[in-house]
Every structure is written in structure tokens, then in C-alpha cells.
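>>> Based on what follows, work out the 3D shape:
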Amino acid sequence: MVGIALLLFSLVYAEALTPEVHLSLLTQRGLQIKVKDIPGLQEVGYHYTINKVLPYTNGDYNYEVYHKSGDGFWTHENNNVQVNPGDGISYALYFKINGIGEVISNLHWKAQTGTSSSTSTNNTFGGLSTESASANSQHPLTTTTTIPQTYPSQSQNMKLIFSDQFNGNTIDKTKWKHDVSAFGGGNWECQIYSPEPANSYVRDGVLYLLPTLTSDKFGEDFLYHGVLDVQQQWGICTKKEFYGCRRDSKDAIIPPIMSSKLITNEKFSFKYGRVEVEAKMPVGDWIWPAIWLMPRDEHYGGWPRSGEIDIVETRGNRNYGNIGIHQMMSTLHWGTNWDQDRWGMTTQHRDLSSGTWGDDFHTYYMDWTADHIILGVDGKPVLTAATPPGGYFQKGHFSGSNIWQNGGNDAPFDREFYLQMNVAVGGTNGFFPDNVQHGGYAKPWSNNDPEAPKKFYESRHQWMPTWKGEDPALKVRSVKIWSYSSDHAMSLFG
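This next block holds a predicted model:
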């Protein structure tokens, strides 16, 4: 029940609304769910399972309806699923009203011929009331939903502790610090993170993090015959691992891309709260943007022992199997060693039925308490990770001593984290899997290739045409962070 009540953090309405939900069996085969139209309704999502528990809001069947039908309903029909009288439907609903998303979860219906009933009658979940028609009704199930009138940013328990609307002409150095390194994320990614103005800048209220060719600054000969001393070039090197502070072309090609990574570490960190980042994802082959959080102090040890929270990651490719720029992912990383990362137990994705995440701005968010971490977009949860009752060590089925035994059940996610935003390119850790059908040409490198960055660069005639203008930039219009308790916020400005 914890995860259900906590979904209320995504609710935002100026007034109470009561959408009616109707479920029924189709005559020949399948299921119909429809919502009666209300003012301002722009989209309805139907997520459901049959004869099993719905894992939060991620069902076996997930559909979005973008247009209402002529009868004044937003209707979903699935003729490809077998639903028999007596089967149980567990479902969640998503409503987008006047640009704001809201989720209602933990709804249930027992399928019957000619009549409908619900197992979630007259329940209240943290202020969200659902009332269902009686089992003797000769009409499909009608669920009346009363929406609370509070929203996190308006709640008396919320306090805005970080905000940047990028209103000036430069990056605010009191809030952000550049990561400056050729570290490559430990994944042999192809970029150098630089403080160069060509790679990070503010214009017209938008922050741009734009990848460019290293040869644009240093010349192509430098890639094959030069030495990059990061400290000497920019006066600072923030990460020395994986040859992050010095690259010699005698060992391997100098990273062929320059890009940007901004972090709030040493400026700001916090524990428990809500993050909202309004951003447009980059478009271009092999571009890997991320908006994510890392622990301020590696209290439980090096990665992933102290955790990692990925609010959103995407792949910039338009034509990369079914995992290109139409898909976004949210993930938690946690484990006892780098090769024991249990991220696969805490990751979900959302796919657009049309368009891409690079077509427009979306609001990516995190709600984080001791009881849960919810990651999502436009008010719609993507990943809901309730704190395991026995802690993450038990959840991960690790052996040996519990490295988080001195923390809370939510350890390692019980310490202060800081926010970071970056645009990486390429890499060999499998984020860009081998053997995925790619439109136009094959992936230029394999993930076990020691010369992956070189092969990536030398195929630029294939991928550079997909990097059009500023499309490869991660564009950010707003960053806001609230604390759920002032005791949990820590500001390090100055």
C-alpha cells in the first residue's frame, strides 16, 4: 500500500475532477476500457494485467489514447487479449489534463458478462478516494475519483531549496561546477568533458550541453599524434581514473568528442525531496544524455555500493531497433561490487507511440523519501521503487556481510546525493548493444573492441549527418529541487 499512497506526489489539479471509468468485455474477444471526457483532458493511459498483481503502474498491457471518440469517451479496446468471466483485471489510469499528468493506481475489476464489479470499492489511499458501482449493476463499472487539491510545491511540508531557470547569459557558477576530465565514465566513452563555451552555454533561457568534434579545437592530427594534459589545458582535472587527466595518442586515439557535464557537487546536495528538470533530449546517433544523481560521500564504498539514481537516459539514434530516441529509461544502480550491480531489478522505460523525446521539452522528475523512489516524466511514473522491507541487501540476494547494515532499509539511498547533467557519446559497457538493427549502417564498433573510440570517429561520415545543428545538445529550461523536510536539505553555496 505504501507505493500507492506515494503516487500522490504526482497529483496536481486546481479543482476536484471526477472522471468516470467504464470496463466491459467485448462481444467476441477482448477488453474495453473507456473514460468519459472532462474539460481539459488531453490524454488517457491504460495500464493493466490479467489475473495477477499490477507492479505499481507498469502492466503487461500499456496503452495511451490521444484522441476521444465521437461518443465523448476516451476508449481503449484490446481484441488480442483473452479475458473470461471471472478473470481479475488490475489496472492503473493516467490522465493528462491541461498539460499536467496524474496517476491513479490499485484499481481492480472482476470480469463478468452483462455486469461489472470492482474489488477496490470504497477505499481511500492517502486521500485518493475511489467509489465503484455495486456488483448488481447492469452497467459497466463506473469509478468516481476525487482528486486532492495539493501538490508538492504547494505543500506546507515542501521547501524549494534549489532553482535555476537559466535567465542570465552565462552558467551560474554559484550553482554548477563543470566536470573536466577524459575519464570517459569508466566505459571508454568517446568524449572529453570540457568547460569550453562551445560545449556548454545559456541562450534565451535555455542551457545547452552540446557535443562537438575534438578536432574542431585541436585539429585532426592531434587525435593521432598529440598528448592531452587536462590539467594544463583547463587548469583543473576533476577525475583521474581511466587516464582522465592525461591521454597520449601513442596509447590510443585522443577522445574524438568534446562535451559537457555540469554537477552540483561542492555546491549543493540533499537527502529526500523532489526534483523536476524540464529538458529536451539530444537527437543524433550514439549520443547518450543523462540527468542523474550520485552520492555526495561514498559512505558505503565505491560505485555501486553507495548508489546511483538515473532520472532519465536516452539514446539519440532515430533508427536503432526499438530502443532509440523514442524510448527513455529510469534506473537505480546499487550493489556490493561493480560486477554485482542489481540495476536490472530497478529499471523501467517509457516509449512514445509517435515522435521522440527530442521533439519537445518534458518534465523529468524524482520523488524520494525513506519509503520510496519514484522516477517519471510529465507527472507519469516510469519506475516506482518502494523501499524493500528487508533492505536492498536482502532484495539483491547478496551473500556475505551486509554492507548497508548500519544504514536504513533504504540504504544506500539514505545519504545526501547531488545532481548532474551530461551528454556522453558511445561507450563499451553495453548501453549501445551490439547486433541491434540500425537504419542505414551498422554500429561502427563492438563493445569488446579496444579501439572502439577510433572506429567510432573514423565512421563519422555515417553518423555526423545525423548531428544537425544544435539537435545533439541536451537542452534544459528549468531545474527545481524541493526538500520534504528542512532537516534533510543541505545547501553548500559559497
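
>>> hey, let's count contacts and neighbours off CA atoms from now on
Will do.

>>> And the helices in this protein?
Secondary structure of the chain (DSSP state H): helices at 2-6, 215-218, 220-225, 230-234, 391-395, 452-457, 460-463.

>>> Buried deepest among these, which one?
Most buried of those by mean neighbour count (mean count of other C-alpha atoms under 10 Å) is helix 452-457; its value is a mean of 21.

>>> Tell me which residues are up against that helix.
Identification of contacts with helix 452-457 by C-alpha atoms under 8 Å, 6 or more residues apart in numbering yields 188-190, 252-253, 255-256, 426-428, 444-446.

>>> Output those residues as JSON lines; include the columns distance to Gly321 and neighbour count.
Listed next are the contacts of helix 452-457 as JSON lines, based on distance: C-alpha to C-alpha, whole Å; neighbours: other C-alpha atoms under 10 Å:
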{"residue": "Trp188", "distance to Gly321": "23", "neighbour count": "21"}
{"residue": "Glu189", "distance to Gly321": "21", "neighbour count": "22"}
{"residue": "Cys190", "distance to Gly321": "22", "neighbour count": "29"}
{"residue": "Ala252", "distance to Gly321": "30", "neighbour count": "16"}
{"residue": "Ile253", "distance to Gly321": "29", "neighbour count": "22"}
{"residue": "Pro255", "distance to Gly321": "27", "neighbour count": "25"}
{"residue": "Pro256", "distance to Gly321": "26", "neighbour count": "24"}
{"residue": "Gly426", "distance to Gly321": "16", "neighbour count": "26"}
{"residue": "Gly427", "distance to Gly321": "18", "neighbour count": "26"}
{"residue": "Thr428", "distance to Gly321": "18", "neighbour count": "21"}
{"residue": "Pro444", "distance to Gly321": "15", "neighbour count": "19"}
{"residue": "Trp445", "distance to Gly321": "16", "neighbour count": "21"}
{"residue": "Ser446", "distance to Gly321": "16", "neighbour count": "18"}
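
>>> Second input sequence below; structure requested for side-by-side comparison:
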Amino acid sequence: MLTGPIEKPWLANKDKRLGLSNVLVYFIAFLGIAGGAVRCFFTWKSTERLGNLCLVMEDTFDTFDTANTWNHEVTMSGFGNQEFEMTTASSNNSFVQDGKLFLVPTLTSDVIGYDNVLGSPPFTFNLTGCTDANATNCGAVSNATAETVIPPVMSARINTLGHHAIKYGRVEISAKLPRGDWLWPALWMLPVDDAYGPWPRSGEIDIMEARGNGPEYPAQGVDYVRGSLNWGPFSWLNGVSKTFGWWTNRRKTFADGFHTYALEWNDRFLRIYVDSRLTYMLNLKFNEPFFQRGGFPTVVQNGTDFIQTPNPWSNGTKNVAPFDQRFYLIMNVAVGGTNGWFPDGAGGKPWLDGSLTATTDFAKKQSDWYATWPQNVDDRAMVVDSVKMWELC
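The predicted structure follows:
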């Protein structure tokens, strides 16, 4: 150990350059802190705000209110995506327990047997309590020879049509997503009235869509959630590719716990995010007409004729239409489909979108995909803790 006085020659011969370097370091650090504070302030100041909001609906699921809040959609229609599930009003597929709503996919074979799903021998199944106006979507016939099957999955889809809808406001849903290959949970909105024509002319707001496949799935699995807007003059000319985004959870998946999925929307902007405005999936300013935003071709083929591409929103609110109408909420767990949500060739997908036997091909691989579905209902269901809707006052 040192004893006696310690020499410190640097105190006697100070290097002015060293002092100057210290000053520069502190000055640059100060500039960085000040610049960050200024940027945060102006970003906060420029962030769009909704204004005064009035609560129009809140459900914490003490009960399942199917009289005044929720409607079941009971059908085998496939909902335009040629999904592989039928939706039911059965308590096997939707129920409230411990203050939470469960939307659960189950196997049709558990009800009618696997041979009957595949049609060996042919089997007819009629859906109890069907709500579809088209009677052909209320039943199906399986036939192994014709390669037609009964939809191999039963699930649930509920909505607030006729009870609660908003034009501009906020929606907030606390939910935990399901695990399992080819599950497709969604929280989304459709217009009460198709003011601008059939889908997608009148718009669609997707607050959250996801895939139940694991994080190893190459086309964004359950560690990703997506938000988007659908709009376009024709079903095959949809501008969704210009108005979508996603957020990913790098440490866990969105099936590991509850997250808040939110929409904020008025006539100036539309924002979709998960948990915080900082983690937004879509932050869109209404600063140009949607027909212009879409960059659609001037002329399109309609059957055998070529026509000028119509602008469905020419008489709507400038820059906002079709999202200037009242929209209602939908919550569902779909399975598969042929619209491209699950890309061909990714993750061992057991069907091709262009195949005429896509549902049959999926049903025949039941033992493979069902093995990825948790037996614990809490993990296989989309579990919703609360739903809130506000409208601008």
C-alpha cells in the first residue's frame, strides 16, 4: 500500500485541451438532451387528438348480453373468404366465464363424427338457428366421391349491428389471442349501411387481425398483429395494400397475455394501435381522396367490356369517404380460407387457395393441424376481457 503524500503531476501541469474536451462533451450531451426534448414536444404537439368523447358501450362480460349488445352470426357461408369453419350460437363456441368472453374453435367431428365430415357415407348437416338469409348457407352435404365435406371446424362470430355503432370515436378491446395453426382471430368493423355499395366500396376497418401459427411461421405468426383498412371500387381492386401495418412482440406472443387493441378515428385521421399510441399499426391522415390514394387504373375490364374505373366516393366527404359512415363491431375466430391471408407454400399449408377442394384438403389433414391446437380452452380461444366504444360528443 502507498504511504505518505501521493504525487499528482496533472494538477500542477493542467492540459487546457483536456479541459476544453470536457466542456465539449458536456455541451454536446446537453444539445442531445435539449434536441430530444424539443422533438418530443413538437411530436406530442402535432399528434392528432380526437376531442370530447362520450361512452356509448362498455361490456366487461359479467353476462353474455345477446339481447341488447351482441348478435351471433350463424352460417356456413365462409364470409367471402371461403373460410373452413361454420359459425354457431352454441355455448361450446362462445360463452362467458369469470368475467371474460371466450370465442372457441372446436372440431365438427366431435359432434357428428369424422367419417360424416368427409362424407363416407354421404351425410347431410343442417345448422341450427341459422341467421343467413341465403338458405344454401345453412346446410351442407358431404360426399367422399364428390370430394365435398361438412366444414370441419365450428367457431363463433358476434357483432353489435342494431345495438351499437359509431361514426368517429374510439374503440378499445382487451383480448388474448388463440394459439393453433391456421386460426385467424379478428376484431374489426363494417358499415351499418353500404352507403357506397357492396364490399369493399363502403369500407372495412380491421382493428386487429392475426394468425394462430407459432413464431416460426414465415408469414407472421401469433407474435404479430396487423391493422388495416379495406376500400376499393371492386372486390378484386382493393386498396388495402396502401393502408395497413403491423406490430410485433419480440419477447412473447400475443397469445401469452392480454393486450389492448384500439382504434381512434375522426374526419382528420385514423389510428390503430396495440397498448400504446407509440406502438401503432396504422396512423393515417385523411389528406387526399381515397380514389386518388388508390392509384387505380383509369380503365378496367368488366366482363367482355372495358369501362372507366368508377369512383364510388365522389359524393362522399372529401378525403374521408368511405370512412365517413357509422360502423359496427365484429369479433370472431375464423379458420383457414382461400383469400391469401395464409399464403400458399408457407408453413406447410395443407391446401392451395386456387384448389376446388381446398376445404376437403384441409379436413383430410385434421390430425396434423389439430395437434397444434391447445387442449386447454384458455389457450385455444380468443379471450376478451372488455370492450369499450366511445363516439365524438
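
>>> what TM-score do we get after superposing?
The TM-score (TM-score structural alignment, normalised by the length of structure 2) is 0.81; 341 aligned residues with a C-alpha RMSD of 2.4 Å.

>>> hmm, back to that, now the helices of structure 1 as CSV including distance to Phe417 of structure 1?
Below are the helices of structure 1 laid out as CSV (distance: least, C-alpha to C-alpha, whole Å):
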stretch, distance to Phe417 of structure 1
helix 2-6, 21
helix 215-218, 34
helix 220-225, 36
helix 230-234, 26
helix 391-395, 18
helix 452-457, 31
helix 460-463, 35
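
>>> Can you check which of those helices gets nearest to Thr384 of structure 1?
Closest to Thr384 of structure 1 of those, according to C-alpha to C-alpha: helix 2-6, at 7.3 Å.

>>> Which strands and helices lie in contact with that closest one?
strand 380-386 (3 or more C-alpha pairs under 8 Å, 6 or more residues apart in numbering; DSSP states H and E).

>>> Buried ones in the strand it packs on, by neighbour count?
Across strand 380-386 of structure 1, burial judged by 16 or more other C-alpha atoms under 10 Å covers 380-386.

>>> Give the equivalent position in structure 1 for Asp62 of structure 2.
Counting by TM-score structural alignment, Asp62 of structure 2 corresponds to Asn167 in structure 1.

>>> hang on, the earlier thing: now, the most widely separated pair of the buried residues of strand 380-386 of structure 1?
The most distant members of the buried residues of strand 380-386 of structure 1, if one measures by C-alpha to C-alpha, are Lys380 and Ala386, lying 16.2 Å apart.

>>> how many neighbours does the closest residue to Asn429 of structure 1 other than its chain neighbours have?
Of all residues beyond its chain neighbours, the one nearest Asn429 of structure 1 is Asn187 (5.4 Å), with distances taken as C-alpha to C-alpha, 6 or more residues apart in numbering. Residues within reach of Asn187 of structure 1, counting by other C-alpha atoms under 10 Å, total 15.

>>> Give the aligned equivalent of Asn187 of structure 1 in structure 2.
Looks like Asn187 of structure 1 aligns to Asn81 there (TM-score structural alignment).

>>> which residues sit in contact with that match?
Here Asn81 of structure 2 is in contact with 337-339 (criterion: C-alpha under 8 Å, 6+ apart).

>>> returning to what we had before: the helices of structure 1: which one's closest to His438 of structure 1?
helix 460-463 (11.4 Å).

>>> tell me the contacts of the alignment partner in structure 2 of Thr369 of structure 1?
Aligned counterpart of Thr369 of structure 1 in structure 2: Asn266 (TM-score structural alignment). By C-alpha under 8 Å, 6+ apart, the contact set of Asn266 of structure 2 is 50, 167-169.

>>> at 10 Å instead, please
Contact partners of Asn266 of structure 2, counting by C-alpha atoms under 10 Å, 6 or more residues apart in numbering, are 48-51, 167-170, 285-286, 320, 323-324, 391-392.

>>> Excluding covalently adjacent residues, which one is nearest to Ser200 of structure 1?
Nearest to Ser200 of structure 1 is Leu209, by C-alpha to C-alpha, 6+ apart, at 4.6 Å.

>>> What residue in structure 2 is paired with that neighbour?
So Leu209 of structure 1 corresponds to Leu103, using TM-score structural alignment.
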